[in-house]
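> structural data only, the sequence is not supplied:
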């Protein structure tokens, strides 16, 4: 599994390997408690030097105030590093009150229905190299217990192939699974996006996500597409934080709202987005995997799924094996009903394998 050199997407390439770097953010307190959060996208650490000194000496339980102050310091940068710090602060809070984060948030459910979210298409034997291969994989996921399946198609190539994969998966499992399509902002033109949208209409897809090569930013273009197709749109993954995300919804440019703990201001930010969307009568779908995301979904009524991804017939990339208390995200990490559980320990409820982490550490920074 390697990044596509031209597009950056993760694709299957047998006989090759790639290097993926993760980070662990720790926030320490003078009470002897530490909050920890695993960061998959290192860009989310980039602005921490801007505000780290401001956090020293502050009350770690005043998450709302710290959310607001770090967001203010990063104005113009979409609060890029607020989220990872906020997740660590919630971990501290749970440990302080001896409760899992989802209980502190109010709690709504303890089991989360997962959908299988695929790698991008490839050209390899045994991979996702054809519409039929996607259909085969969807059927495999159904047999494992998944109730829903999301296609990430090819990031390059003719739009006709994107349409054929929608049709092939619908024909194979469409009467037994909920289906979604995520071009991941790869479709070049409005016309091609409309054609893919029409195919999703005919196939009865649950949503179409981030179709345009605008990077998921244009309110006008998505509103126009929404007016011309029946399939609900899920947009706003790349529109970070509460205000611009809800602007998208208020402008009728999306039907579902996207939220991510690392992109959107942490657990605090995701819950703000979810409650605002609830007030508009819309659902919030949380992006990708991880303990913080599970706690959020467990506390949001207006959410449908946990995104198990990215998955592939030959395996998947879910981050390094750094948890030693049984927590895992993987294609086979669901139960017979297609669900995952929420960690029950204090805070985020997971334990990190610090021996593994220290042996592979490539850099270390301290702010005090």
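Okay, I see it. Note that this is a predicted model, so its numbers are computed, not measured. Residues are numbered from 1 along each chain as shown.
> going forward, measure contacts and count neighbours with C-alpha atoms only.
Will do.
> residue 367 against residue 55, yeah?
No: the criterion here is C-alpha atoms under 8 Å, and residue 367 misses it with residue 55 at 9.5 Å.
> show me what contacts residue 112?
With contacts defined as C-alpha atoms under 8 Å, 6 or more residues apart in numbering, the neighbours of residue 112 are 294, 297, 298, 305, 306, 339, 340, 341, 342.
> next up, a structure to set beside the first:
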């Protein structure tokens, strides 16, 4: 099988619900200029077998530009050789500095085709562990304690038994919130806290000591992920597992440095920050060899397959935003949460289906790449 070309469409999409993150971070609509809509890229990979891979990505303008300038290099390559394709893309990253969210896009297009060719779901091709994955309710940041209580209890009543806080970024208030969370959901629920890299070492240590006494499962990304020494000191001082290396570049090579430096207790994997399925699996297996869990970060069709593929991940992450969205979580098709669980689809492929003619009509930009350049 050979790759024969790529087609890309830049299209406008509807913005999702408005929400905020911790103090200091832009909210969910912070990158949408007034009077405009978000833009996404839809990318199709064509092969001489007639099978096509399809995916959609945010940062649409940049994604279209990357495909236009660099994906010609893969014309004629066999998409079933995913390890080869991944390493060729890693070589391009050396000169391109591909955005983390785009590095694994080609890999996932290839796994889409590979899955269709094998007539098997991606998670089974990756190894396969369990298609029924418990989900945790991952909050956005609400302005008041009352809102946290309302939406967390609403999620609890729908069957969630695990909850993660994105909070305000104020140590004292966040300790009070974490203490209340344990009261709201009881002693048996798994709890997590995501600091969204908002603190320095002193703040991170103070907060970590507080929540470890509440029996939290993990303490996630309390500081920016640059100086591993600070993370190593934090891990040494705390009993609660520190989950880190979420946004650091370099895939498994970078993760090896974190593990070697004893700067985390659990690793973060995702298809969008860690180089697609191939990169994420490299991290998951390396983590397992060190006796570490590799917790899957984020939602979506791709990460659902990853969750079902590996044994050392605990949960699928599901954001909860407002009442309407929470009450509609059981109506999300292949990503529906029912009774606190996600049942990953057994259908081959990634699961993106498009009306190509409609995309032609709606596109702000369309590109076609059909020839490999010297």
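That came through, no problem. The structure displayed is predicted, hence computed values, not measured ones.
> TM-score for the pair, please.
The TM-score (TM-score structural alignment, normalised by the length of the first structure) is 0.84; 341 aligned residues with a C-alpha RMSD of 2.7 Å.
> on that earlier part again, which one of residue 367 and residue 55 of the first structure has more residues nearby?
residue 55 (16 against 11; other C-alpha atoms under 10 Å).
> the more buried one pairs with which position in the second structure?
The criterion is TM-score structural alignment: under it, residue 55 of the first structure has residue 74 as its aligned partner in the second structure.
> repeat that for residue 110 of the first structure.
The pairwise alignment with the second structure assigns residue 110 of the first structure to residue 131, based on TM-score structural alignment.
> distance of its match relative to residue 35 of the second structure?
Distance, residue 131 of the second structure to residue 35 of the second structure, using C-alpha to C-alpha, to the nearest Å: 41 Å.
> residue in the first structure matching residue 192 of the second structure?
With the correspondence set by TM-score structural alignment, residue 192 of the second structure lines up against residue 180 in the first structure.
> quick one on the thing from earlier: more neighbours, residue 131 and residue 35 of the second structure?
Set residue 131 of the second structure next to residue 35 and count neighbours by other C-alpha under 10 Å: residue 131 wins out with 20 against 5.
> contact partners for that one?
Residue 131 of the second structure sits next to 308, 309, 342, 343, 344, 345 when contact means C-alpha under 8 Å, 6+ apart.
> now the counterpart of residue 38 of the first structure in the second structure: which helix or strand?
Residue mapping for residue 38 of the first structure onto the second structure gives residue 56, with TM-score structural alignment as the criterion. Using DSSP states H and E, residue 56 of the second structure sits in strand 52-57.
> ditto for residue 64 of the second structure
Taking DSSP H and E as the criterion, residue 64 of the second structure maps to helix 60-70.
> just checking, what packs against that helix?
Of the remaining helices and strands, those touching helix 60-70 of the second structure by 3 or more C-alpha pairs under 8 Å, 6 or more residues apart in numbering; DSSP states H and E are strand 3-12, strand 39-47, strand 365-369.
> quick one, the strand holding residue 56 of the second structure and helix 60-70 angle?
For strand 52-57 of the second structure against helix 60-70, the angle between stretch directions is 140 degrees (axes from the mean of the first three to the mean of the last three C-alpha atoms, to 10 degrees).
> could you dump the helices and strands packed on helix 60-70 of the second structure to a markdown table with distance to residue 244 of the second structure?
Below are these laid out as a markdown table (distance: least, C-alpha to C-alpha, whole Å):
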| stretch | distance to residue 244 of the second structure |
| --- | --- |
| strand 3-12 | 33 |
| strand 39-47 | 28 |
| strand 365-369 | 38 |
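> quick one, helices of the stretch 1-150 of the second structure?
60-70, 82-96, 100-103, 105-118, 122-125, 145-157 (DSSP state H, counting those that start in this stretch).
> got these as TSV, with mean neighbour count and distance to residue 199 of the second structure columns?
Converted to TSV, those look like this (neighbours: other C-alpha atoms under 10 Å; distance: least, C-alpha to C-alpha, whole Å):
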stretch	mean neighbour count	distance to residue 199 of the second structure
helix 60-70	17	31
helix 82-96	15	31
helix 100-103	21	23
helix 105-118	23	32
helix 122-125	23	36
helix 145-157	17	21
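> dump the ones you listed into CSV; add distance to residue 213 of the second structure as well.
Supplementary listing: the helices of the stretch 1-150 of the second structure in CSV, determined by distance: least, C-alpha to C-alpha, whole Å:
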stretch, distance to residue 213 of the second structure
helix 60-70, 44
helix 82-96, 42
helix 100-103, 35
helix 105-118, 41
helix 122-125, 36
helix 145-157, 21
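> tell me who's in contact with the residue nearest to the spatial centre of the second structure.
In the second structure, the C-alpha nearest the mean C-alpha coordinate belongs to residue 298, at 3.4 Å (C-alpha atoms, centre = their mean). Listed by C-alpha under 8 Å, 6+ apart, the contact set of residue 298 of the second structure reads 270, 316, 317, 318.
> over to residue 56 of the second structure?
By C-alpha under 8 Å, 6+ apart, the residues touching residue 56 of the second structure are 40, 41, 42, 43, 352.
> right, I'll call it a day here.
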